[in-house]
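# Build me a model from this:
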Amino acid sequence: MKFQGTRTACMLLAAAALAGGLSACVPLVVGGAAVGTMVAVDRRTSGTQLEDESIEMRSANRIYEILGDRAHVNVTSWNRQVLLTGEVPTADDRQKVEQAVLGVENVRSIVNELVVAPNSSVTQRSNDALITGKVKASFVDAKDIMSSAFKVVTERGVVYLMGRVTQREATRATEITRGVSGVAKVVRVFEIISEDEMRRGFAAQQPAPVVQDPAHTAP
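Okay, here's the model as predicted:
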């Protein structure tokens, strides 16, 4: 019953966040959380967390200047790496968005997962938010990984996992996510660190190589 309570609480929080976002009807979505909460539980330094918040806001502004309401673009920055998800009208727009975000200060790399398609519906976005909530709740329930080490983004049923994690944590998180109902595919966009690095701590570490691993993209 304790695990069920944790899961329910997480899902309710996700639903509340979704309701707040949908009420504004804004097509550009910024992926960060409240800065005060992030500083307390995140493996990034507090300075990097603030940089990520700034990257997300400035990127969203640039994208809106280019495409306005014609696109639905999610901007998620983690350790100065930007994940772009959502829909754009044309392949040219997809490239324009990437170039615009590359020009934002402090961005060190981009993973461009934008698709050329009509904007997703409110129903689809609601379903994606629910999936994200279920994945996060499953991480909390698992107990053998640190849930706060992972950033979870869902788009059209595809779950993107980000974070500075060990190989063991990456494998375990992928396994858990595969078992969540509604997940169509899992895409890992991790910075892999050694167990020794994790034991020494995270704040002093330099950014690790980013691993976008197609071999671990799970149906």
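# Going by C-alpha atoms from here, please, whenever you check contacts or count neighbours.
Fine.
# quick one: which helix or strand includes the most centrally placed residue in the chain?
Centroid check for the chain by CA atoms, centre = their mean gives residue 153 as the closest residue, at 3.6 Å. Using DSSP states H and E, residue 153 falls within strand 150-155.
# Check the contact between residue 107 and residue 53; I expect there is one.
No. At 11.4 Å, residue 107 and residue 53 do not qualify as touching, with contact defined as CA atoms under 8 Å.
# This protein: strands as residue ranges?
Here the chain has its strands, by DSSP state E, at 28-30, 72-78, 81-88, 109-112, 115-116, 150-155, 158-166, 185-193, 210-212.
# Would you do the same for the sequence below? I want to compare the two.
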Amino acid sequence: MNKSVTKWFSVYSWAKPISVIALSSAALLSLQGCVAMVVGGAVVGTMAAIDRRTLGAQTEDKAIVLKGESAIKRALLSDQAHVNVTSYNRRALLTGEVPDAESKATAERELKAVQGVTLVMNELVIGSPSSISARSNDALITTKIKASFVDTKDINESAFKVVTEAGNVYLMGRVTQREGATAASVAAGVSGVKKVTKMFEYITEDELKALQASKSKVDLNQEEK
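The predicted structure is shown next:
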């Protein structure tokens, strides 16, 4: 095995336990009804390094979520709306509950207007906002799915974004058809999951190899410095 491949496996292997620690901490906080980030700078740096998005896309995704949720909140002006925005590689997902069809359309329109958004997938349902206990259960399901990904061979858990709403799971990420099918099967087997919807941006196996080689090259350059 050459030096580049050896280095990539080294980074990947120690990133796995870091993911487990982060997931465990997130699960504990979600069950307490807290929304916080408990990942240290070193972990954040590592996860960003093995992310399949560019650093620019990662930054833009964060901005899309903040701007999207803020714009939707201003536009709806209703305490009967519970809207979540998730963005992965500028592809945005809407989940949650709104009081009527007009509110659902408004939320989609506001999100489409956010700079950088290339696609909006509107999965909002019309109904009353979910309870705190229901949201905590969704957070637990998400954590269990991510933990299952860590233990699954042939997929990289950092390539997936998992969103759970009322037991319905939405999977996002830049993955191959093979990885997507494996992840969906694993997620469907987690207790509490009602349905799994794949919302992937598919890449080829050759593109995946190129991404892995690129990450290995970056790691080697950093080591030499």
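# TM-score for these two?
The TM-score (TM-score structural alignment, normalised by the length of the first structure) is 0.80; 190 aligned residues with a CA RMSD of 2.4 Å.
# So which of the strands of the first structure is the most surrounded?
Burial of the strands of the first structure is given as mean neighbour count (mean count of other CA atoms under 10 Å); strand 72-78 ranks first at a mean of 26.
# how far apart are that one and its match in the second structure?
On superposition with the second structure, the mean distance recorded for strand 72-78 of the first structure (mean CA distance after the TM-score superposition for the first structure) is 0.5 Å.
# against the second structure, where does that strand fall?
Using TM-score structural alignment, the residues of the second structure aligned to strand 72-78 of the first structure are 82-88.
# Could you check how far that stretch is from the centre of its chain?
In this view, stretch 82-88 of the second structure has its centroid 10 Å away from the chain centroid, taken as CA atoms, centre = their mean, to the nearest Å.
# tell me the contacts of residue 166 of the second structure?
With contact set as CA atoms under 8 Å, 6 or more residues apart in numbering, residue 166 of the second structure has these partners: 130, 134, 135, 138.
# Not counting its neighbours along the chain, what's nearest the last one?
Translated: residue 138 of the second structure. Among residues not flanking residue 138 of the second structure along the chain, residue 164 sits closest, at 5.4 Å (CA to CA, 6 or more residues apart in numbering).
# wait, doesn't that neighbour sit right on residue 140?
No. Assessed by CA under 8 Å, residue 164 of the second structure is found out of contact with residue 140, at 9.1 Å.
# Where do the helices of the second structure begin and end?
3-31, 41-49, 55-76, 101-112, 132-150, 177-188, 205-224 (DSSP state H).
# Which position in the second structure pairs with residue 191 of the first structure?
Aligned by TM-score structural alignment, residue 191 of the first structure pairs with residue 201 of the second structure.
# Then residue 51 of the first structure?
Under the alignment (TM-score structural alignment), residue 51 of the first structure maps onto residue 60 of the second structure.
# list the contacts for its match?
Contact analysis of residue 60 of the second structure by CA under 8 Å, 6+ apart lists 90, 116.
# need the contact list for the residue nearest to residue 203 of the second structure when sequence neighbours are not counted.
Spatial nearest neighbour of residue 203 of the second structure, chain neighbours left out: residue 176 (5.0 Å); criterion: CA to CA, 6+ apart. Neighbour list for residue 176 of the second structure: 202, 203, 204, 205, 208 [criterion: CA under 8 Å, 6+ apart].
# picking up where we left off before, may I ask which of the contacts of residue 166 of the second structure has the most neighbours?
Counting neighbours by other CA atoms under 10 Å, residue 138 comes out on top of the contacts of residue 166 of the second structure with 23 neighbours.
# coming back round to it: quick one: residues contacting the counterpart of the residue nearest to residue 138 of the second structure in the first structure.
By TM-score structural alignment, residue 164 of the second structure lines up with residue 154 in the first structure. Residue 154 of the first structure makes contact with 128, 129, 131, 132, 160, according to CA under 8 Å, 6+ apart.
# How about residue 146 of the second structure?
Residue 146 of the second structure makes contact with 23, 157, 162, according to CA under 8 Å, 6+ apart.
# again, but for residue 76 of the second structure
So residue 76 of the second structure contacts 103, 106, 107 (CA under 8 Å, 6+ apart).
# before we move on, back to that, and the gap between the residue nearest to residue 138 of the second structure and residue 187 of the second structure?
11 Å (CA to CA, to the nearest Å).
# Same check on residue 207 of the second structure?
The gap separating residue 207 of the second structure from residue 187 of the second structure is 24 Å, by CA to CA.
# Neighbour count: the two, which is higher?
When neighbours are counted by other CA under 10 Å, residue 207 of the second structure and residue 187 differ, and residue 187 comes out ahead with 25 against 13.
# Counterpart of that one over in the first structure?
In the first structure, the residue paired with residue 187 of the second structure is residue 177, using TM-score structural alignment.
# quick one, what contacts the spatially closest residue to its match that is not a sequence neighbour?
Nearest non-adjacent residue to residue 177 of the first structure, counting by CA to CA, 6+ apart: residue 135, 5.9 Å away. By CA under 8 Å, 6+ apart, residue 135 of the first structure lies in contact with 152, 176, 177, 180.
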